[in-house]
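A.B. asks: sequence unavailable; structure follows:
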């Protein structure tokens, strides 16, 4: 072993525990933990948990849609294995675990999680109670709505950023023609913050966005006329709107959802509660488990069996069989209390705006989306303008070459090489370098006369498109018009009717932990009101005076009454439909008006409340079923009938008049012997005749002739005026060649005393003289009280205050009118 020379010193470690060749630095553990945690928190907030307010997507969701578009997985193409999509996303854009990517892909395909699924899944993508199959067993492709989210990505509409290894570019945000943040909602937990947004109806969100686009100062209350509340994928009922209003104003709030439950006769002596819709993200197995736990703990009584009969053909059907002697309504209230048949949803609208997490209200979310769409359309128009100008430049050069093609050929043949040919072409024909290069690449087959015609047509078309693009870019109003038009197209293509029913306040026990003293719902007196636009609500009488509240707002939407029925909360009423059938219902779940005003905008569409999906039907009247009152029925073809609704069948739906041909029932109303029928036709004829001249008939009878109609006439109103009542006649005239509700109409108010009485089956007398452009009575009303006219969307119209002559002409209204009724 050789000794180390004295002049060579060995390397000594700088740290007492540092080995030779190593470097150890002392750091402050608290500073390191703080810095690392902040980096982790930043990554979770901005790259994982929170959606962007513009497209409503988290990074992983955005990368999935972008990669599937890049793979060509369009709706018209076949499905591919989900594992292949996950691998492409993970390898190129999202360097995280495949499980998280597949979970995000699955959620984008679940129709019970999203209101508008963006991926078309094939295979087992899970249910409310079970998870999905593995990615190797399922297949996926883009849904139609995803194309609207990614459309125009190749037209420089959004900024692109590098992926994790700077080899591939990905969009920073999607163009998103769909207001996805509101339509599909979002949920996520970040570090120190979380987000939870409920899904909404696409058609309603588009209407609200368009209103804000044309009225930038619109308030939340105005926007809620278009977006009244969430629309959950599974339907159900939202009870209580105060929390929704808070969330729309501040970004934070909560609401409660109830299952849709109907009482059905399961057998001769068996009654059951049938659940057809559940609260958001609540599965039937969870409900069954909670019911069993409630029965075992003696919290629930009256339940003998629970069966899940859900299938793909009939959809959700959870049957709860009741024991004999128990009130279905009382058991249902207990179920709402102790099981997930009633659930809560907390809204926390946190999203990224310009890279910063913010809590957004309804107005702010719509504003961010609209600003994004304006930016997208502006950039798209600028891109298309550049492309069309470049193409027009080449076409103009080609036209010059075709006009002097012989000289062009001679110049090219006399040139030594392509560079000299390009230069000489530019010099001789005054062309740009791009035009000269394009001519040099010209194929000989383009030198025909037909090609010249095509080029001239292309030139004209390009010039026209350039002018249109310049017009859009040159005007903010035109730009907003394009945004609104594309929103309309999206709503028309992908929009569906509302599924979730919105109702007023919910009655709950005062203490959440204590059982109610009685399961029975108080059967207190009330009145059920039906508006002319088909909305219904329940009005409680004042406990001291017994009077109904009065409407305090004359501009309230839908605020004109078609029918009012005295009832009790748990009594049974009949809704008479335009197909001549009567459907039983109880008003216990109708929206309640407990205060001092009546607002039909807070009511519910009675067809939805009855569970009727046929939009061709309408409710023409509501009647009590616990009396022997005479009910008058009138059809659009002039048939009248009086029927006594006694000894009714036990069926929930039955026929009250037999309609012939394409006739439809127009009106149903009380018609005692002392009253007089009032019938108005589209030809401005009004017939007044005693109700007693129409004898009462049985339910299956088809009625008798009530009024004599002209060849093209129809009945537009029928009702009964009680004996000794001072009534008014309101008629609204317009033109039949315009779309309903689009043209200004004229109206006339006439004293009922001026109408002479005639016999049944006669033609009546003229009640309004048409102006030159008028040819029909579109709507009418006869009765006591303050008349009110409404537009097609339920807005109030101001009627004339002075009475007119019986056969005089009308006075122009302040807009189109589609309904007339009495003010509540």
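C.D. replies: In hand now; what should we look at? Given the structure is predicted, the values throughout are model-derived calculations rather than measurements.
A.B. asks: all contacts plus neighbour counts: C-alpha atoms, from now on.
C.D. replies: Will do.
A.B. asks: what is the neighbour count of residue 343?
C.D. replies: 20 (other C-alpha atoms under 10 Å).
A.B. asks: against which helices or strands is the one helix or strand it maps to packed?
C.D. replies: Here residue 343 sits within strand 342-348, counting by DSSP states H and E. The contact analysis (3 or more C-alpha pairs under 8 Å, 6 or more residues apart in numbering; DSSP states H and E) places strand 342-348 against strand 194-197, strand 252-258.
A.B. asks: need the contact partners of the following helix or strand past the shortest one.
C.D. replies: In other words, strand 194-197. Following strand 194-197 in sequence order, the next helix or strand is helix 202-214 (DSSP H and E). Under the contact criterion C-alpha atoms under 8 Å, 6 or more residues apart in numbering, helix 202-214 has outside partners 178-179, 182-183, 218, 223-224, 226-227, 363, 366-367, 370, 480, 484, 487-488, 491-492, 494-497.
A.B. asks: if any of these are buried, put those into a PyMOL selection.
C.D. replies: PyMOL command restricting the contacts of helix 202-214 to the buried ones, with burial defined by 16 or more other C-alpha atoms under 10 Å:
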select buried, resi 178+179+182+183+223+224+226+227+363+366+367+370+480+484+487+488+491+495
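A.B. asks: strands - which of the contacts of helix 202-214 land there?
C.D. replies: Per DSSP state E, strands hold no members of the contacts of helix 202-214.
A.B. asks: the contacts of helix 202-214 in helices, which ones?
C.D. replies: If you go by DSSP state H, the contacts of helix 202-214 have 182-183, 223, 363, 366-367, 370, 480, 484, 487-488, 491-492, 494 in helices.
A.B. asks: with distance to residue 523 added, can I get those in a markdown table?
C.D. replies: Output for these, formatted as a markdown table (distance: C-alpha to C-alpha, whole Å):
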| residue | distance to residue 523 |
| --- | --- |
| 182 | 39 |
| 183 | 39 |
| 223 | 36 |
| 363 | 41 |
| 366 | 43 |
| 367 | 46 |
| 370 | 49 |
| 480 | 53 |
| 484 | 49 |
| 487 | 47 |
| 488 | 46 |
| 491 | 43 |
| 492 | 44 |
| 494 | 43 |
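A.B. asks: looking at those, spot the one nearest residue 260.
C.D. replies: Using C-alpha to C-alpha, residue 183 comes nearest to residue 260 of the ones in helices among the contacts of helix 202-214, at 21.8 Å.
A.B. asks: that closest one against residue 176, yeah?
C.D. replies: No - the criterion here is C-alpha atoms under 8 Å, and residue 183 misses it with residue 176 at 11.7 Å.
A.B. asks: presented hereafter is structure B, for comparison with structure A:
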């Protein structure tokens, strides 16, 4: 290289060069490729495809043309990039599952919601949809600016006139450099109402606009689950909209449950989704599904999930929502170009920019029409002058040597403009007839009236806004339709509870610590004295010790013999049939090996501050010690449990009750005595305190069998003996004494009755679940037991074998409409009226 050639080399900093080049590239991507214009909602490639189709004449009422012809037109004239980018753009604008309001009318294979590719462009045909022409209407009336194409040989529009509010209707998505956009589609009818409301009141708030435009409206339907994300998106331009597939339950002729999906979330590939669900089923991550079929056809989408016999449809569906794309989210990010600059827009911003653009288009269109009308009026004025001086005009034209002389002569003699003179020379002879003259006069009057109207529009903004409103209302009348996407306003991001239906369950815990839950409906009411139905399959040396009813969403506070407390949600307990054994409770909570469950309290919430601070747990031990502590002390679940009460050696926790601080406490012992005192006799203590004496037991062998917290005045106390005898008496028969006394007689204990095993507070609407050590269970109505004296022996509740005894008694609410399964003992039980032994305090 010679020394002189170095004079053309300019040293530059590579950092500056790279920075400049990258910024240029970034701006090119942002402005010319990835982001839509806020005015017409189109990216350059969309705009060029639509304009190319318009120029090619493939309007909605014209024959289809080959896609390859359209692509070639757009490539050759306006979009110097790959043909696939143009064809893919046109294909997407024709897919009804991609655009809420498709802009292209495609004929042939344009792909599918399963992600199938469209046919090659040489096979398919297309034309504009009628609604797309609303974007292009008035484009030839100087309503928008035009710019040169890539080689300066033609001109293309900078933006479309955009009568259709396309950005809101069809949304947009794109990834630029350093930013992205993801705008959801909306319903035309709602958007039209929202635009009109904005025009009527420019100070309208976004919440007020949301009364018209309620939420995005997706082409594939589905359900918007929760409204918080929609609200955020409308107010800030950013938000997360959760979409759930539309599902319903059906049953086959054989009684098998099915889940039928008829709508899926937007942008979800149906085939891929089904494949992934099948994979989850094979991997046992999704339980309860036996078969999956895609029965979609031309009539619509239909995916069928056949369920196994024991599967609960609601649970399976919620698991499908959790683990598959049957629930997906749409991340709204409303970024669009405003005057060439990317901006994040809220709902009102988008409407405001649309109205401003339409206002400009109306002004420019009106000005264009005014100019054209004035030109026409000018020519018509020339015609009228010529007709008024017809003979002179004809004479002048006949005597002229050539048209140029004739035109000049007309201009000079009648003071006409060159345009008027030229129009007169070009006028056909037939227009000289009397009828034609009248037509010219009428046309002139119409044109003058039009000019006045157009001038009024240009001088009156209210009129211009009314035109915009009328045009938008016309769009609504012509193209408006119903919402496709439903809205579940009150749904929040679903938690584990949403996976489980909230229903009543019978929870059983055996003596050896096996736990399970069973739907309450499995238990049928029987008549008093029946032999019972098989309740629980237990091992020969095991029996059911606890049985109670809980809602699946409740917290269960499980108290053990040693005074420990553990927490568990009812739905976390494994479900089993009435005859199944259940699972060891050690699998669910960290209970010590030689400890066992003693009492269970259920509560709907541990987070309500007012509730936990104004309710108490009252505990009673076998040795008659009682303790009261606020629920708040036990409101923070710990995985390893906590000490709920300090238990003395040789004693164990027996019963725990949830109270409100104003209840009466009744404690009964196996010797048949009960003490009744007000809850206020027991002061609240700390979590680890031991407690105070609740009942004075009659002997070292005596022990407490139960504690009742009486809350209702009309309640009765039910006592049950181990050999199946029971009775109910009024609470008032147990006179109030001081805490720590020996109490009064609760039941006349004999060898026939056996010792007392349970005491319960009951009302007529309660049912009793009684279970014995051999596992037989009976459910009877309390209403069938008459109220009798406190010291009586009672009546026989359940027929027992000689070696069998009752192990547990639980009261439950009576179920409306349940059939009774009556199995009455042959020998009708009669009450024992022995009341010789009076109360003894």
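C.D. replies: Noted; the coordinates are in hand. Quick caveat, the model's predicted, so the values are computed rather than measured.
A.B. asks: and residue 57 of structure 1? What does it align with in structure 2?
C.D. replies: Counting by TM-score structural alignment, residue 57 of structure 1 lines up with residue 42 in structure 2.
A.B. asks: how far does stretch 5-24 of structure 2 stretch from start to finish?
C.D. replies: Terminal residues of stretch 5-24 of structure 2 are spaced 30 Å apart (C-alpha to C-alpha, to the nearest Å).
A.B. asks: coming back round to it: quick one: which of the helices and strands packed on strand 342-348 of structure 1 is nearest residue 394 of structure 1?
C.D. replies: strand 194-197 (50.9 Å).
A.B. asks: how near is residue 165 of structure 1 to residue 42 of structure 1?
C.D. replies: Shown here: residue 165 of structure 1 relative to residue 42 of structure 1, a distance of 19 Å by C-alpha to C-alpha.
A.B. asks: more neighbours: these two, which one.
C.D. replies: Using other C-alpha under 10 Å as the criterion, residue 165 of structure 1 and residue 42 rank with residue 42 on top: 14 against 10.
A.B. asks: mean deviation, the helix or strand hosting that one versus structure 2?
C.D. replies: Using DSSP H and E, residue 42 of structure 1 sits in helix 29-44. Helix 29-44 of structure 1, aligned to structure 2 and superposed, deviates on average by 1.4 Å (mean C-alpha distance after the TM-score superposition for structure 1).
A.B. asks: now the helix or strand that that helix is followed by on structure 2. Mean distance?
C.D. replies: Downstream of helix 29-44 of structure 1, the first helix or strand assigned by DSSP H and E is helix 59-70. Mean deviation of helix 59-70 of structure 1 from its aligned counterpart in structure 2 after superposition (mean C-alpha distance after the TM-score superposition for structure 1): 0.4 Å.
A.B. asks: of all the residues in helix 59-70 of structure 1, which ones are buried?
C.D. replies: Counting neighbours by 16+ other C-alpha under 10 Å, one finds that the buried residues in helix 59-70 of structure 1 are 59-69.
A.B. asks: what lines up with residue 463 of structure 2 in structure 1?
C.D. replies: Per TM-score structural alignment, residue 463 of structure 2 is aligned with residue 478.
A.B. asks: ignore what I typed, I meant residue 89 of structure 2.
C.D. replies: Using TM-score structural alignment, residue 89 of structure 2 sits opposite residue 104 in structure 1.
A.B. asks: how about that match: what's its closest non-neighbour residue?
C.D. replies: residue 61 (6.3 Å; C-alpha to C-alpha, 6 or more residues apart in numbering).
A.B. asks: ok, back up a step: against structure 2, where does the helix holding residue 42 of structure 1 fall?
C.D. replies: Helix 29-44 of structure 1 covers residues 14-29 of structure 2 once aligned (TM-score structural alignment).
A.B. asks: and that stretch, what's buried?
C.D. replies: Quick answer for stretch 14-29 of structure 2 (16+ other C-alpha under 10 Å): 26-27.
A.B. asks: off-centre distance for that stretch?
C.D. replies: 44 Å (C-alpha atoms, centre = their mean, to the nearest Å).
A.B. asks: what sits up against it?
C.D. replies: By C-alpha under 8 Å, 6+ apart, stretch 14-29 of structure 2 touches 176-177.
A.B. asks: sorry, back to before: quick one, what contacts the match of residue 463 of structure 2?
C.D. replies: Residue 478 of structure 1 neighbours (C-alpha under 8 Å, 6+ apart): 471-472.
A.B. asks: the helix or strand where it lies: average distance to aligned residues in structure 2?
C.D. replies: According to DSSP H and E, residue 478 of structure 1 maps onto helix 476-494. With mean C-alpha distance after the TM-score superposition for structure 1, helix 476-494 of structure 1 departs from structure 2 by a mean of 0.7 Å once superposed.
A.B. asks: state the helix or strand in which the nearest residue to residue 789 of structure 1 once chain neighbours are set aside lies.
C.D. replies: Nearest in space to residue 789 of structure 1, with sequence neighbours left out and distances taken as C-alpha to C-alpha, 6+ apart, is residue 820 at 4.3 Å. Assigning secondary structure by DSSP H and E places residue 820 of structure 1 in strand 819-822.
A.B. asks: in structure 2, what stretch matches that strand?
C.D. replies: Counting by TM-score structural alignment, strand 819-822 of structure 1 has no counterpart in structure 2.
A.B. asks: corresponding residue for residue 301 of structure 2 in structure 1?
C.D. replies: By TM-score structural alignment, residue 301 of structure 2 lines up with residue 316.
A.B. asks: where along the stretch 201-350 of structure 1 do the helices fall?
C.D. replies: 202-214, 220-223, 242-250, 284-296, 328-338 (DSSP state H, counting those that start in this stretch).
A.B. asks: rewinding a little: and the buried residues of helix 59-70 of structure 1 as TSV, adding distance to residue 408 of structure 1?
C.D. replies: Below are the buried residues of helix 59-70 of structure 1 laid out as TSV (distance: C-alpha to C-alpha, whole Å):
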residue	distance to residue 408 of structure 1
59	55
60	56
61	55
62	52
63	51
64	52
65	50
66	47
67	47
68	48
69	45
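A.B. asks: ok so residue 114 of structure 1 is a helix residue?
C.D. replies: No - per DSSP: H, G, I helix; E, B strand; the rest coil, residue 114 of structure 1 lies outside any helix segment and is coil.
A.B. asks: end-to-end on stretch 410-430 of structure 1?
C.D. replies: 16 Å.
A.B. asks: how about stretch 290-301 of structure 1?
C.D. replies: Terminal residues of stretch 290-301 of structure 1 are spaced 13 Å apart (C-alpha to C-alpha).
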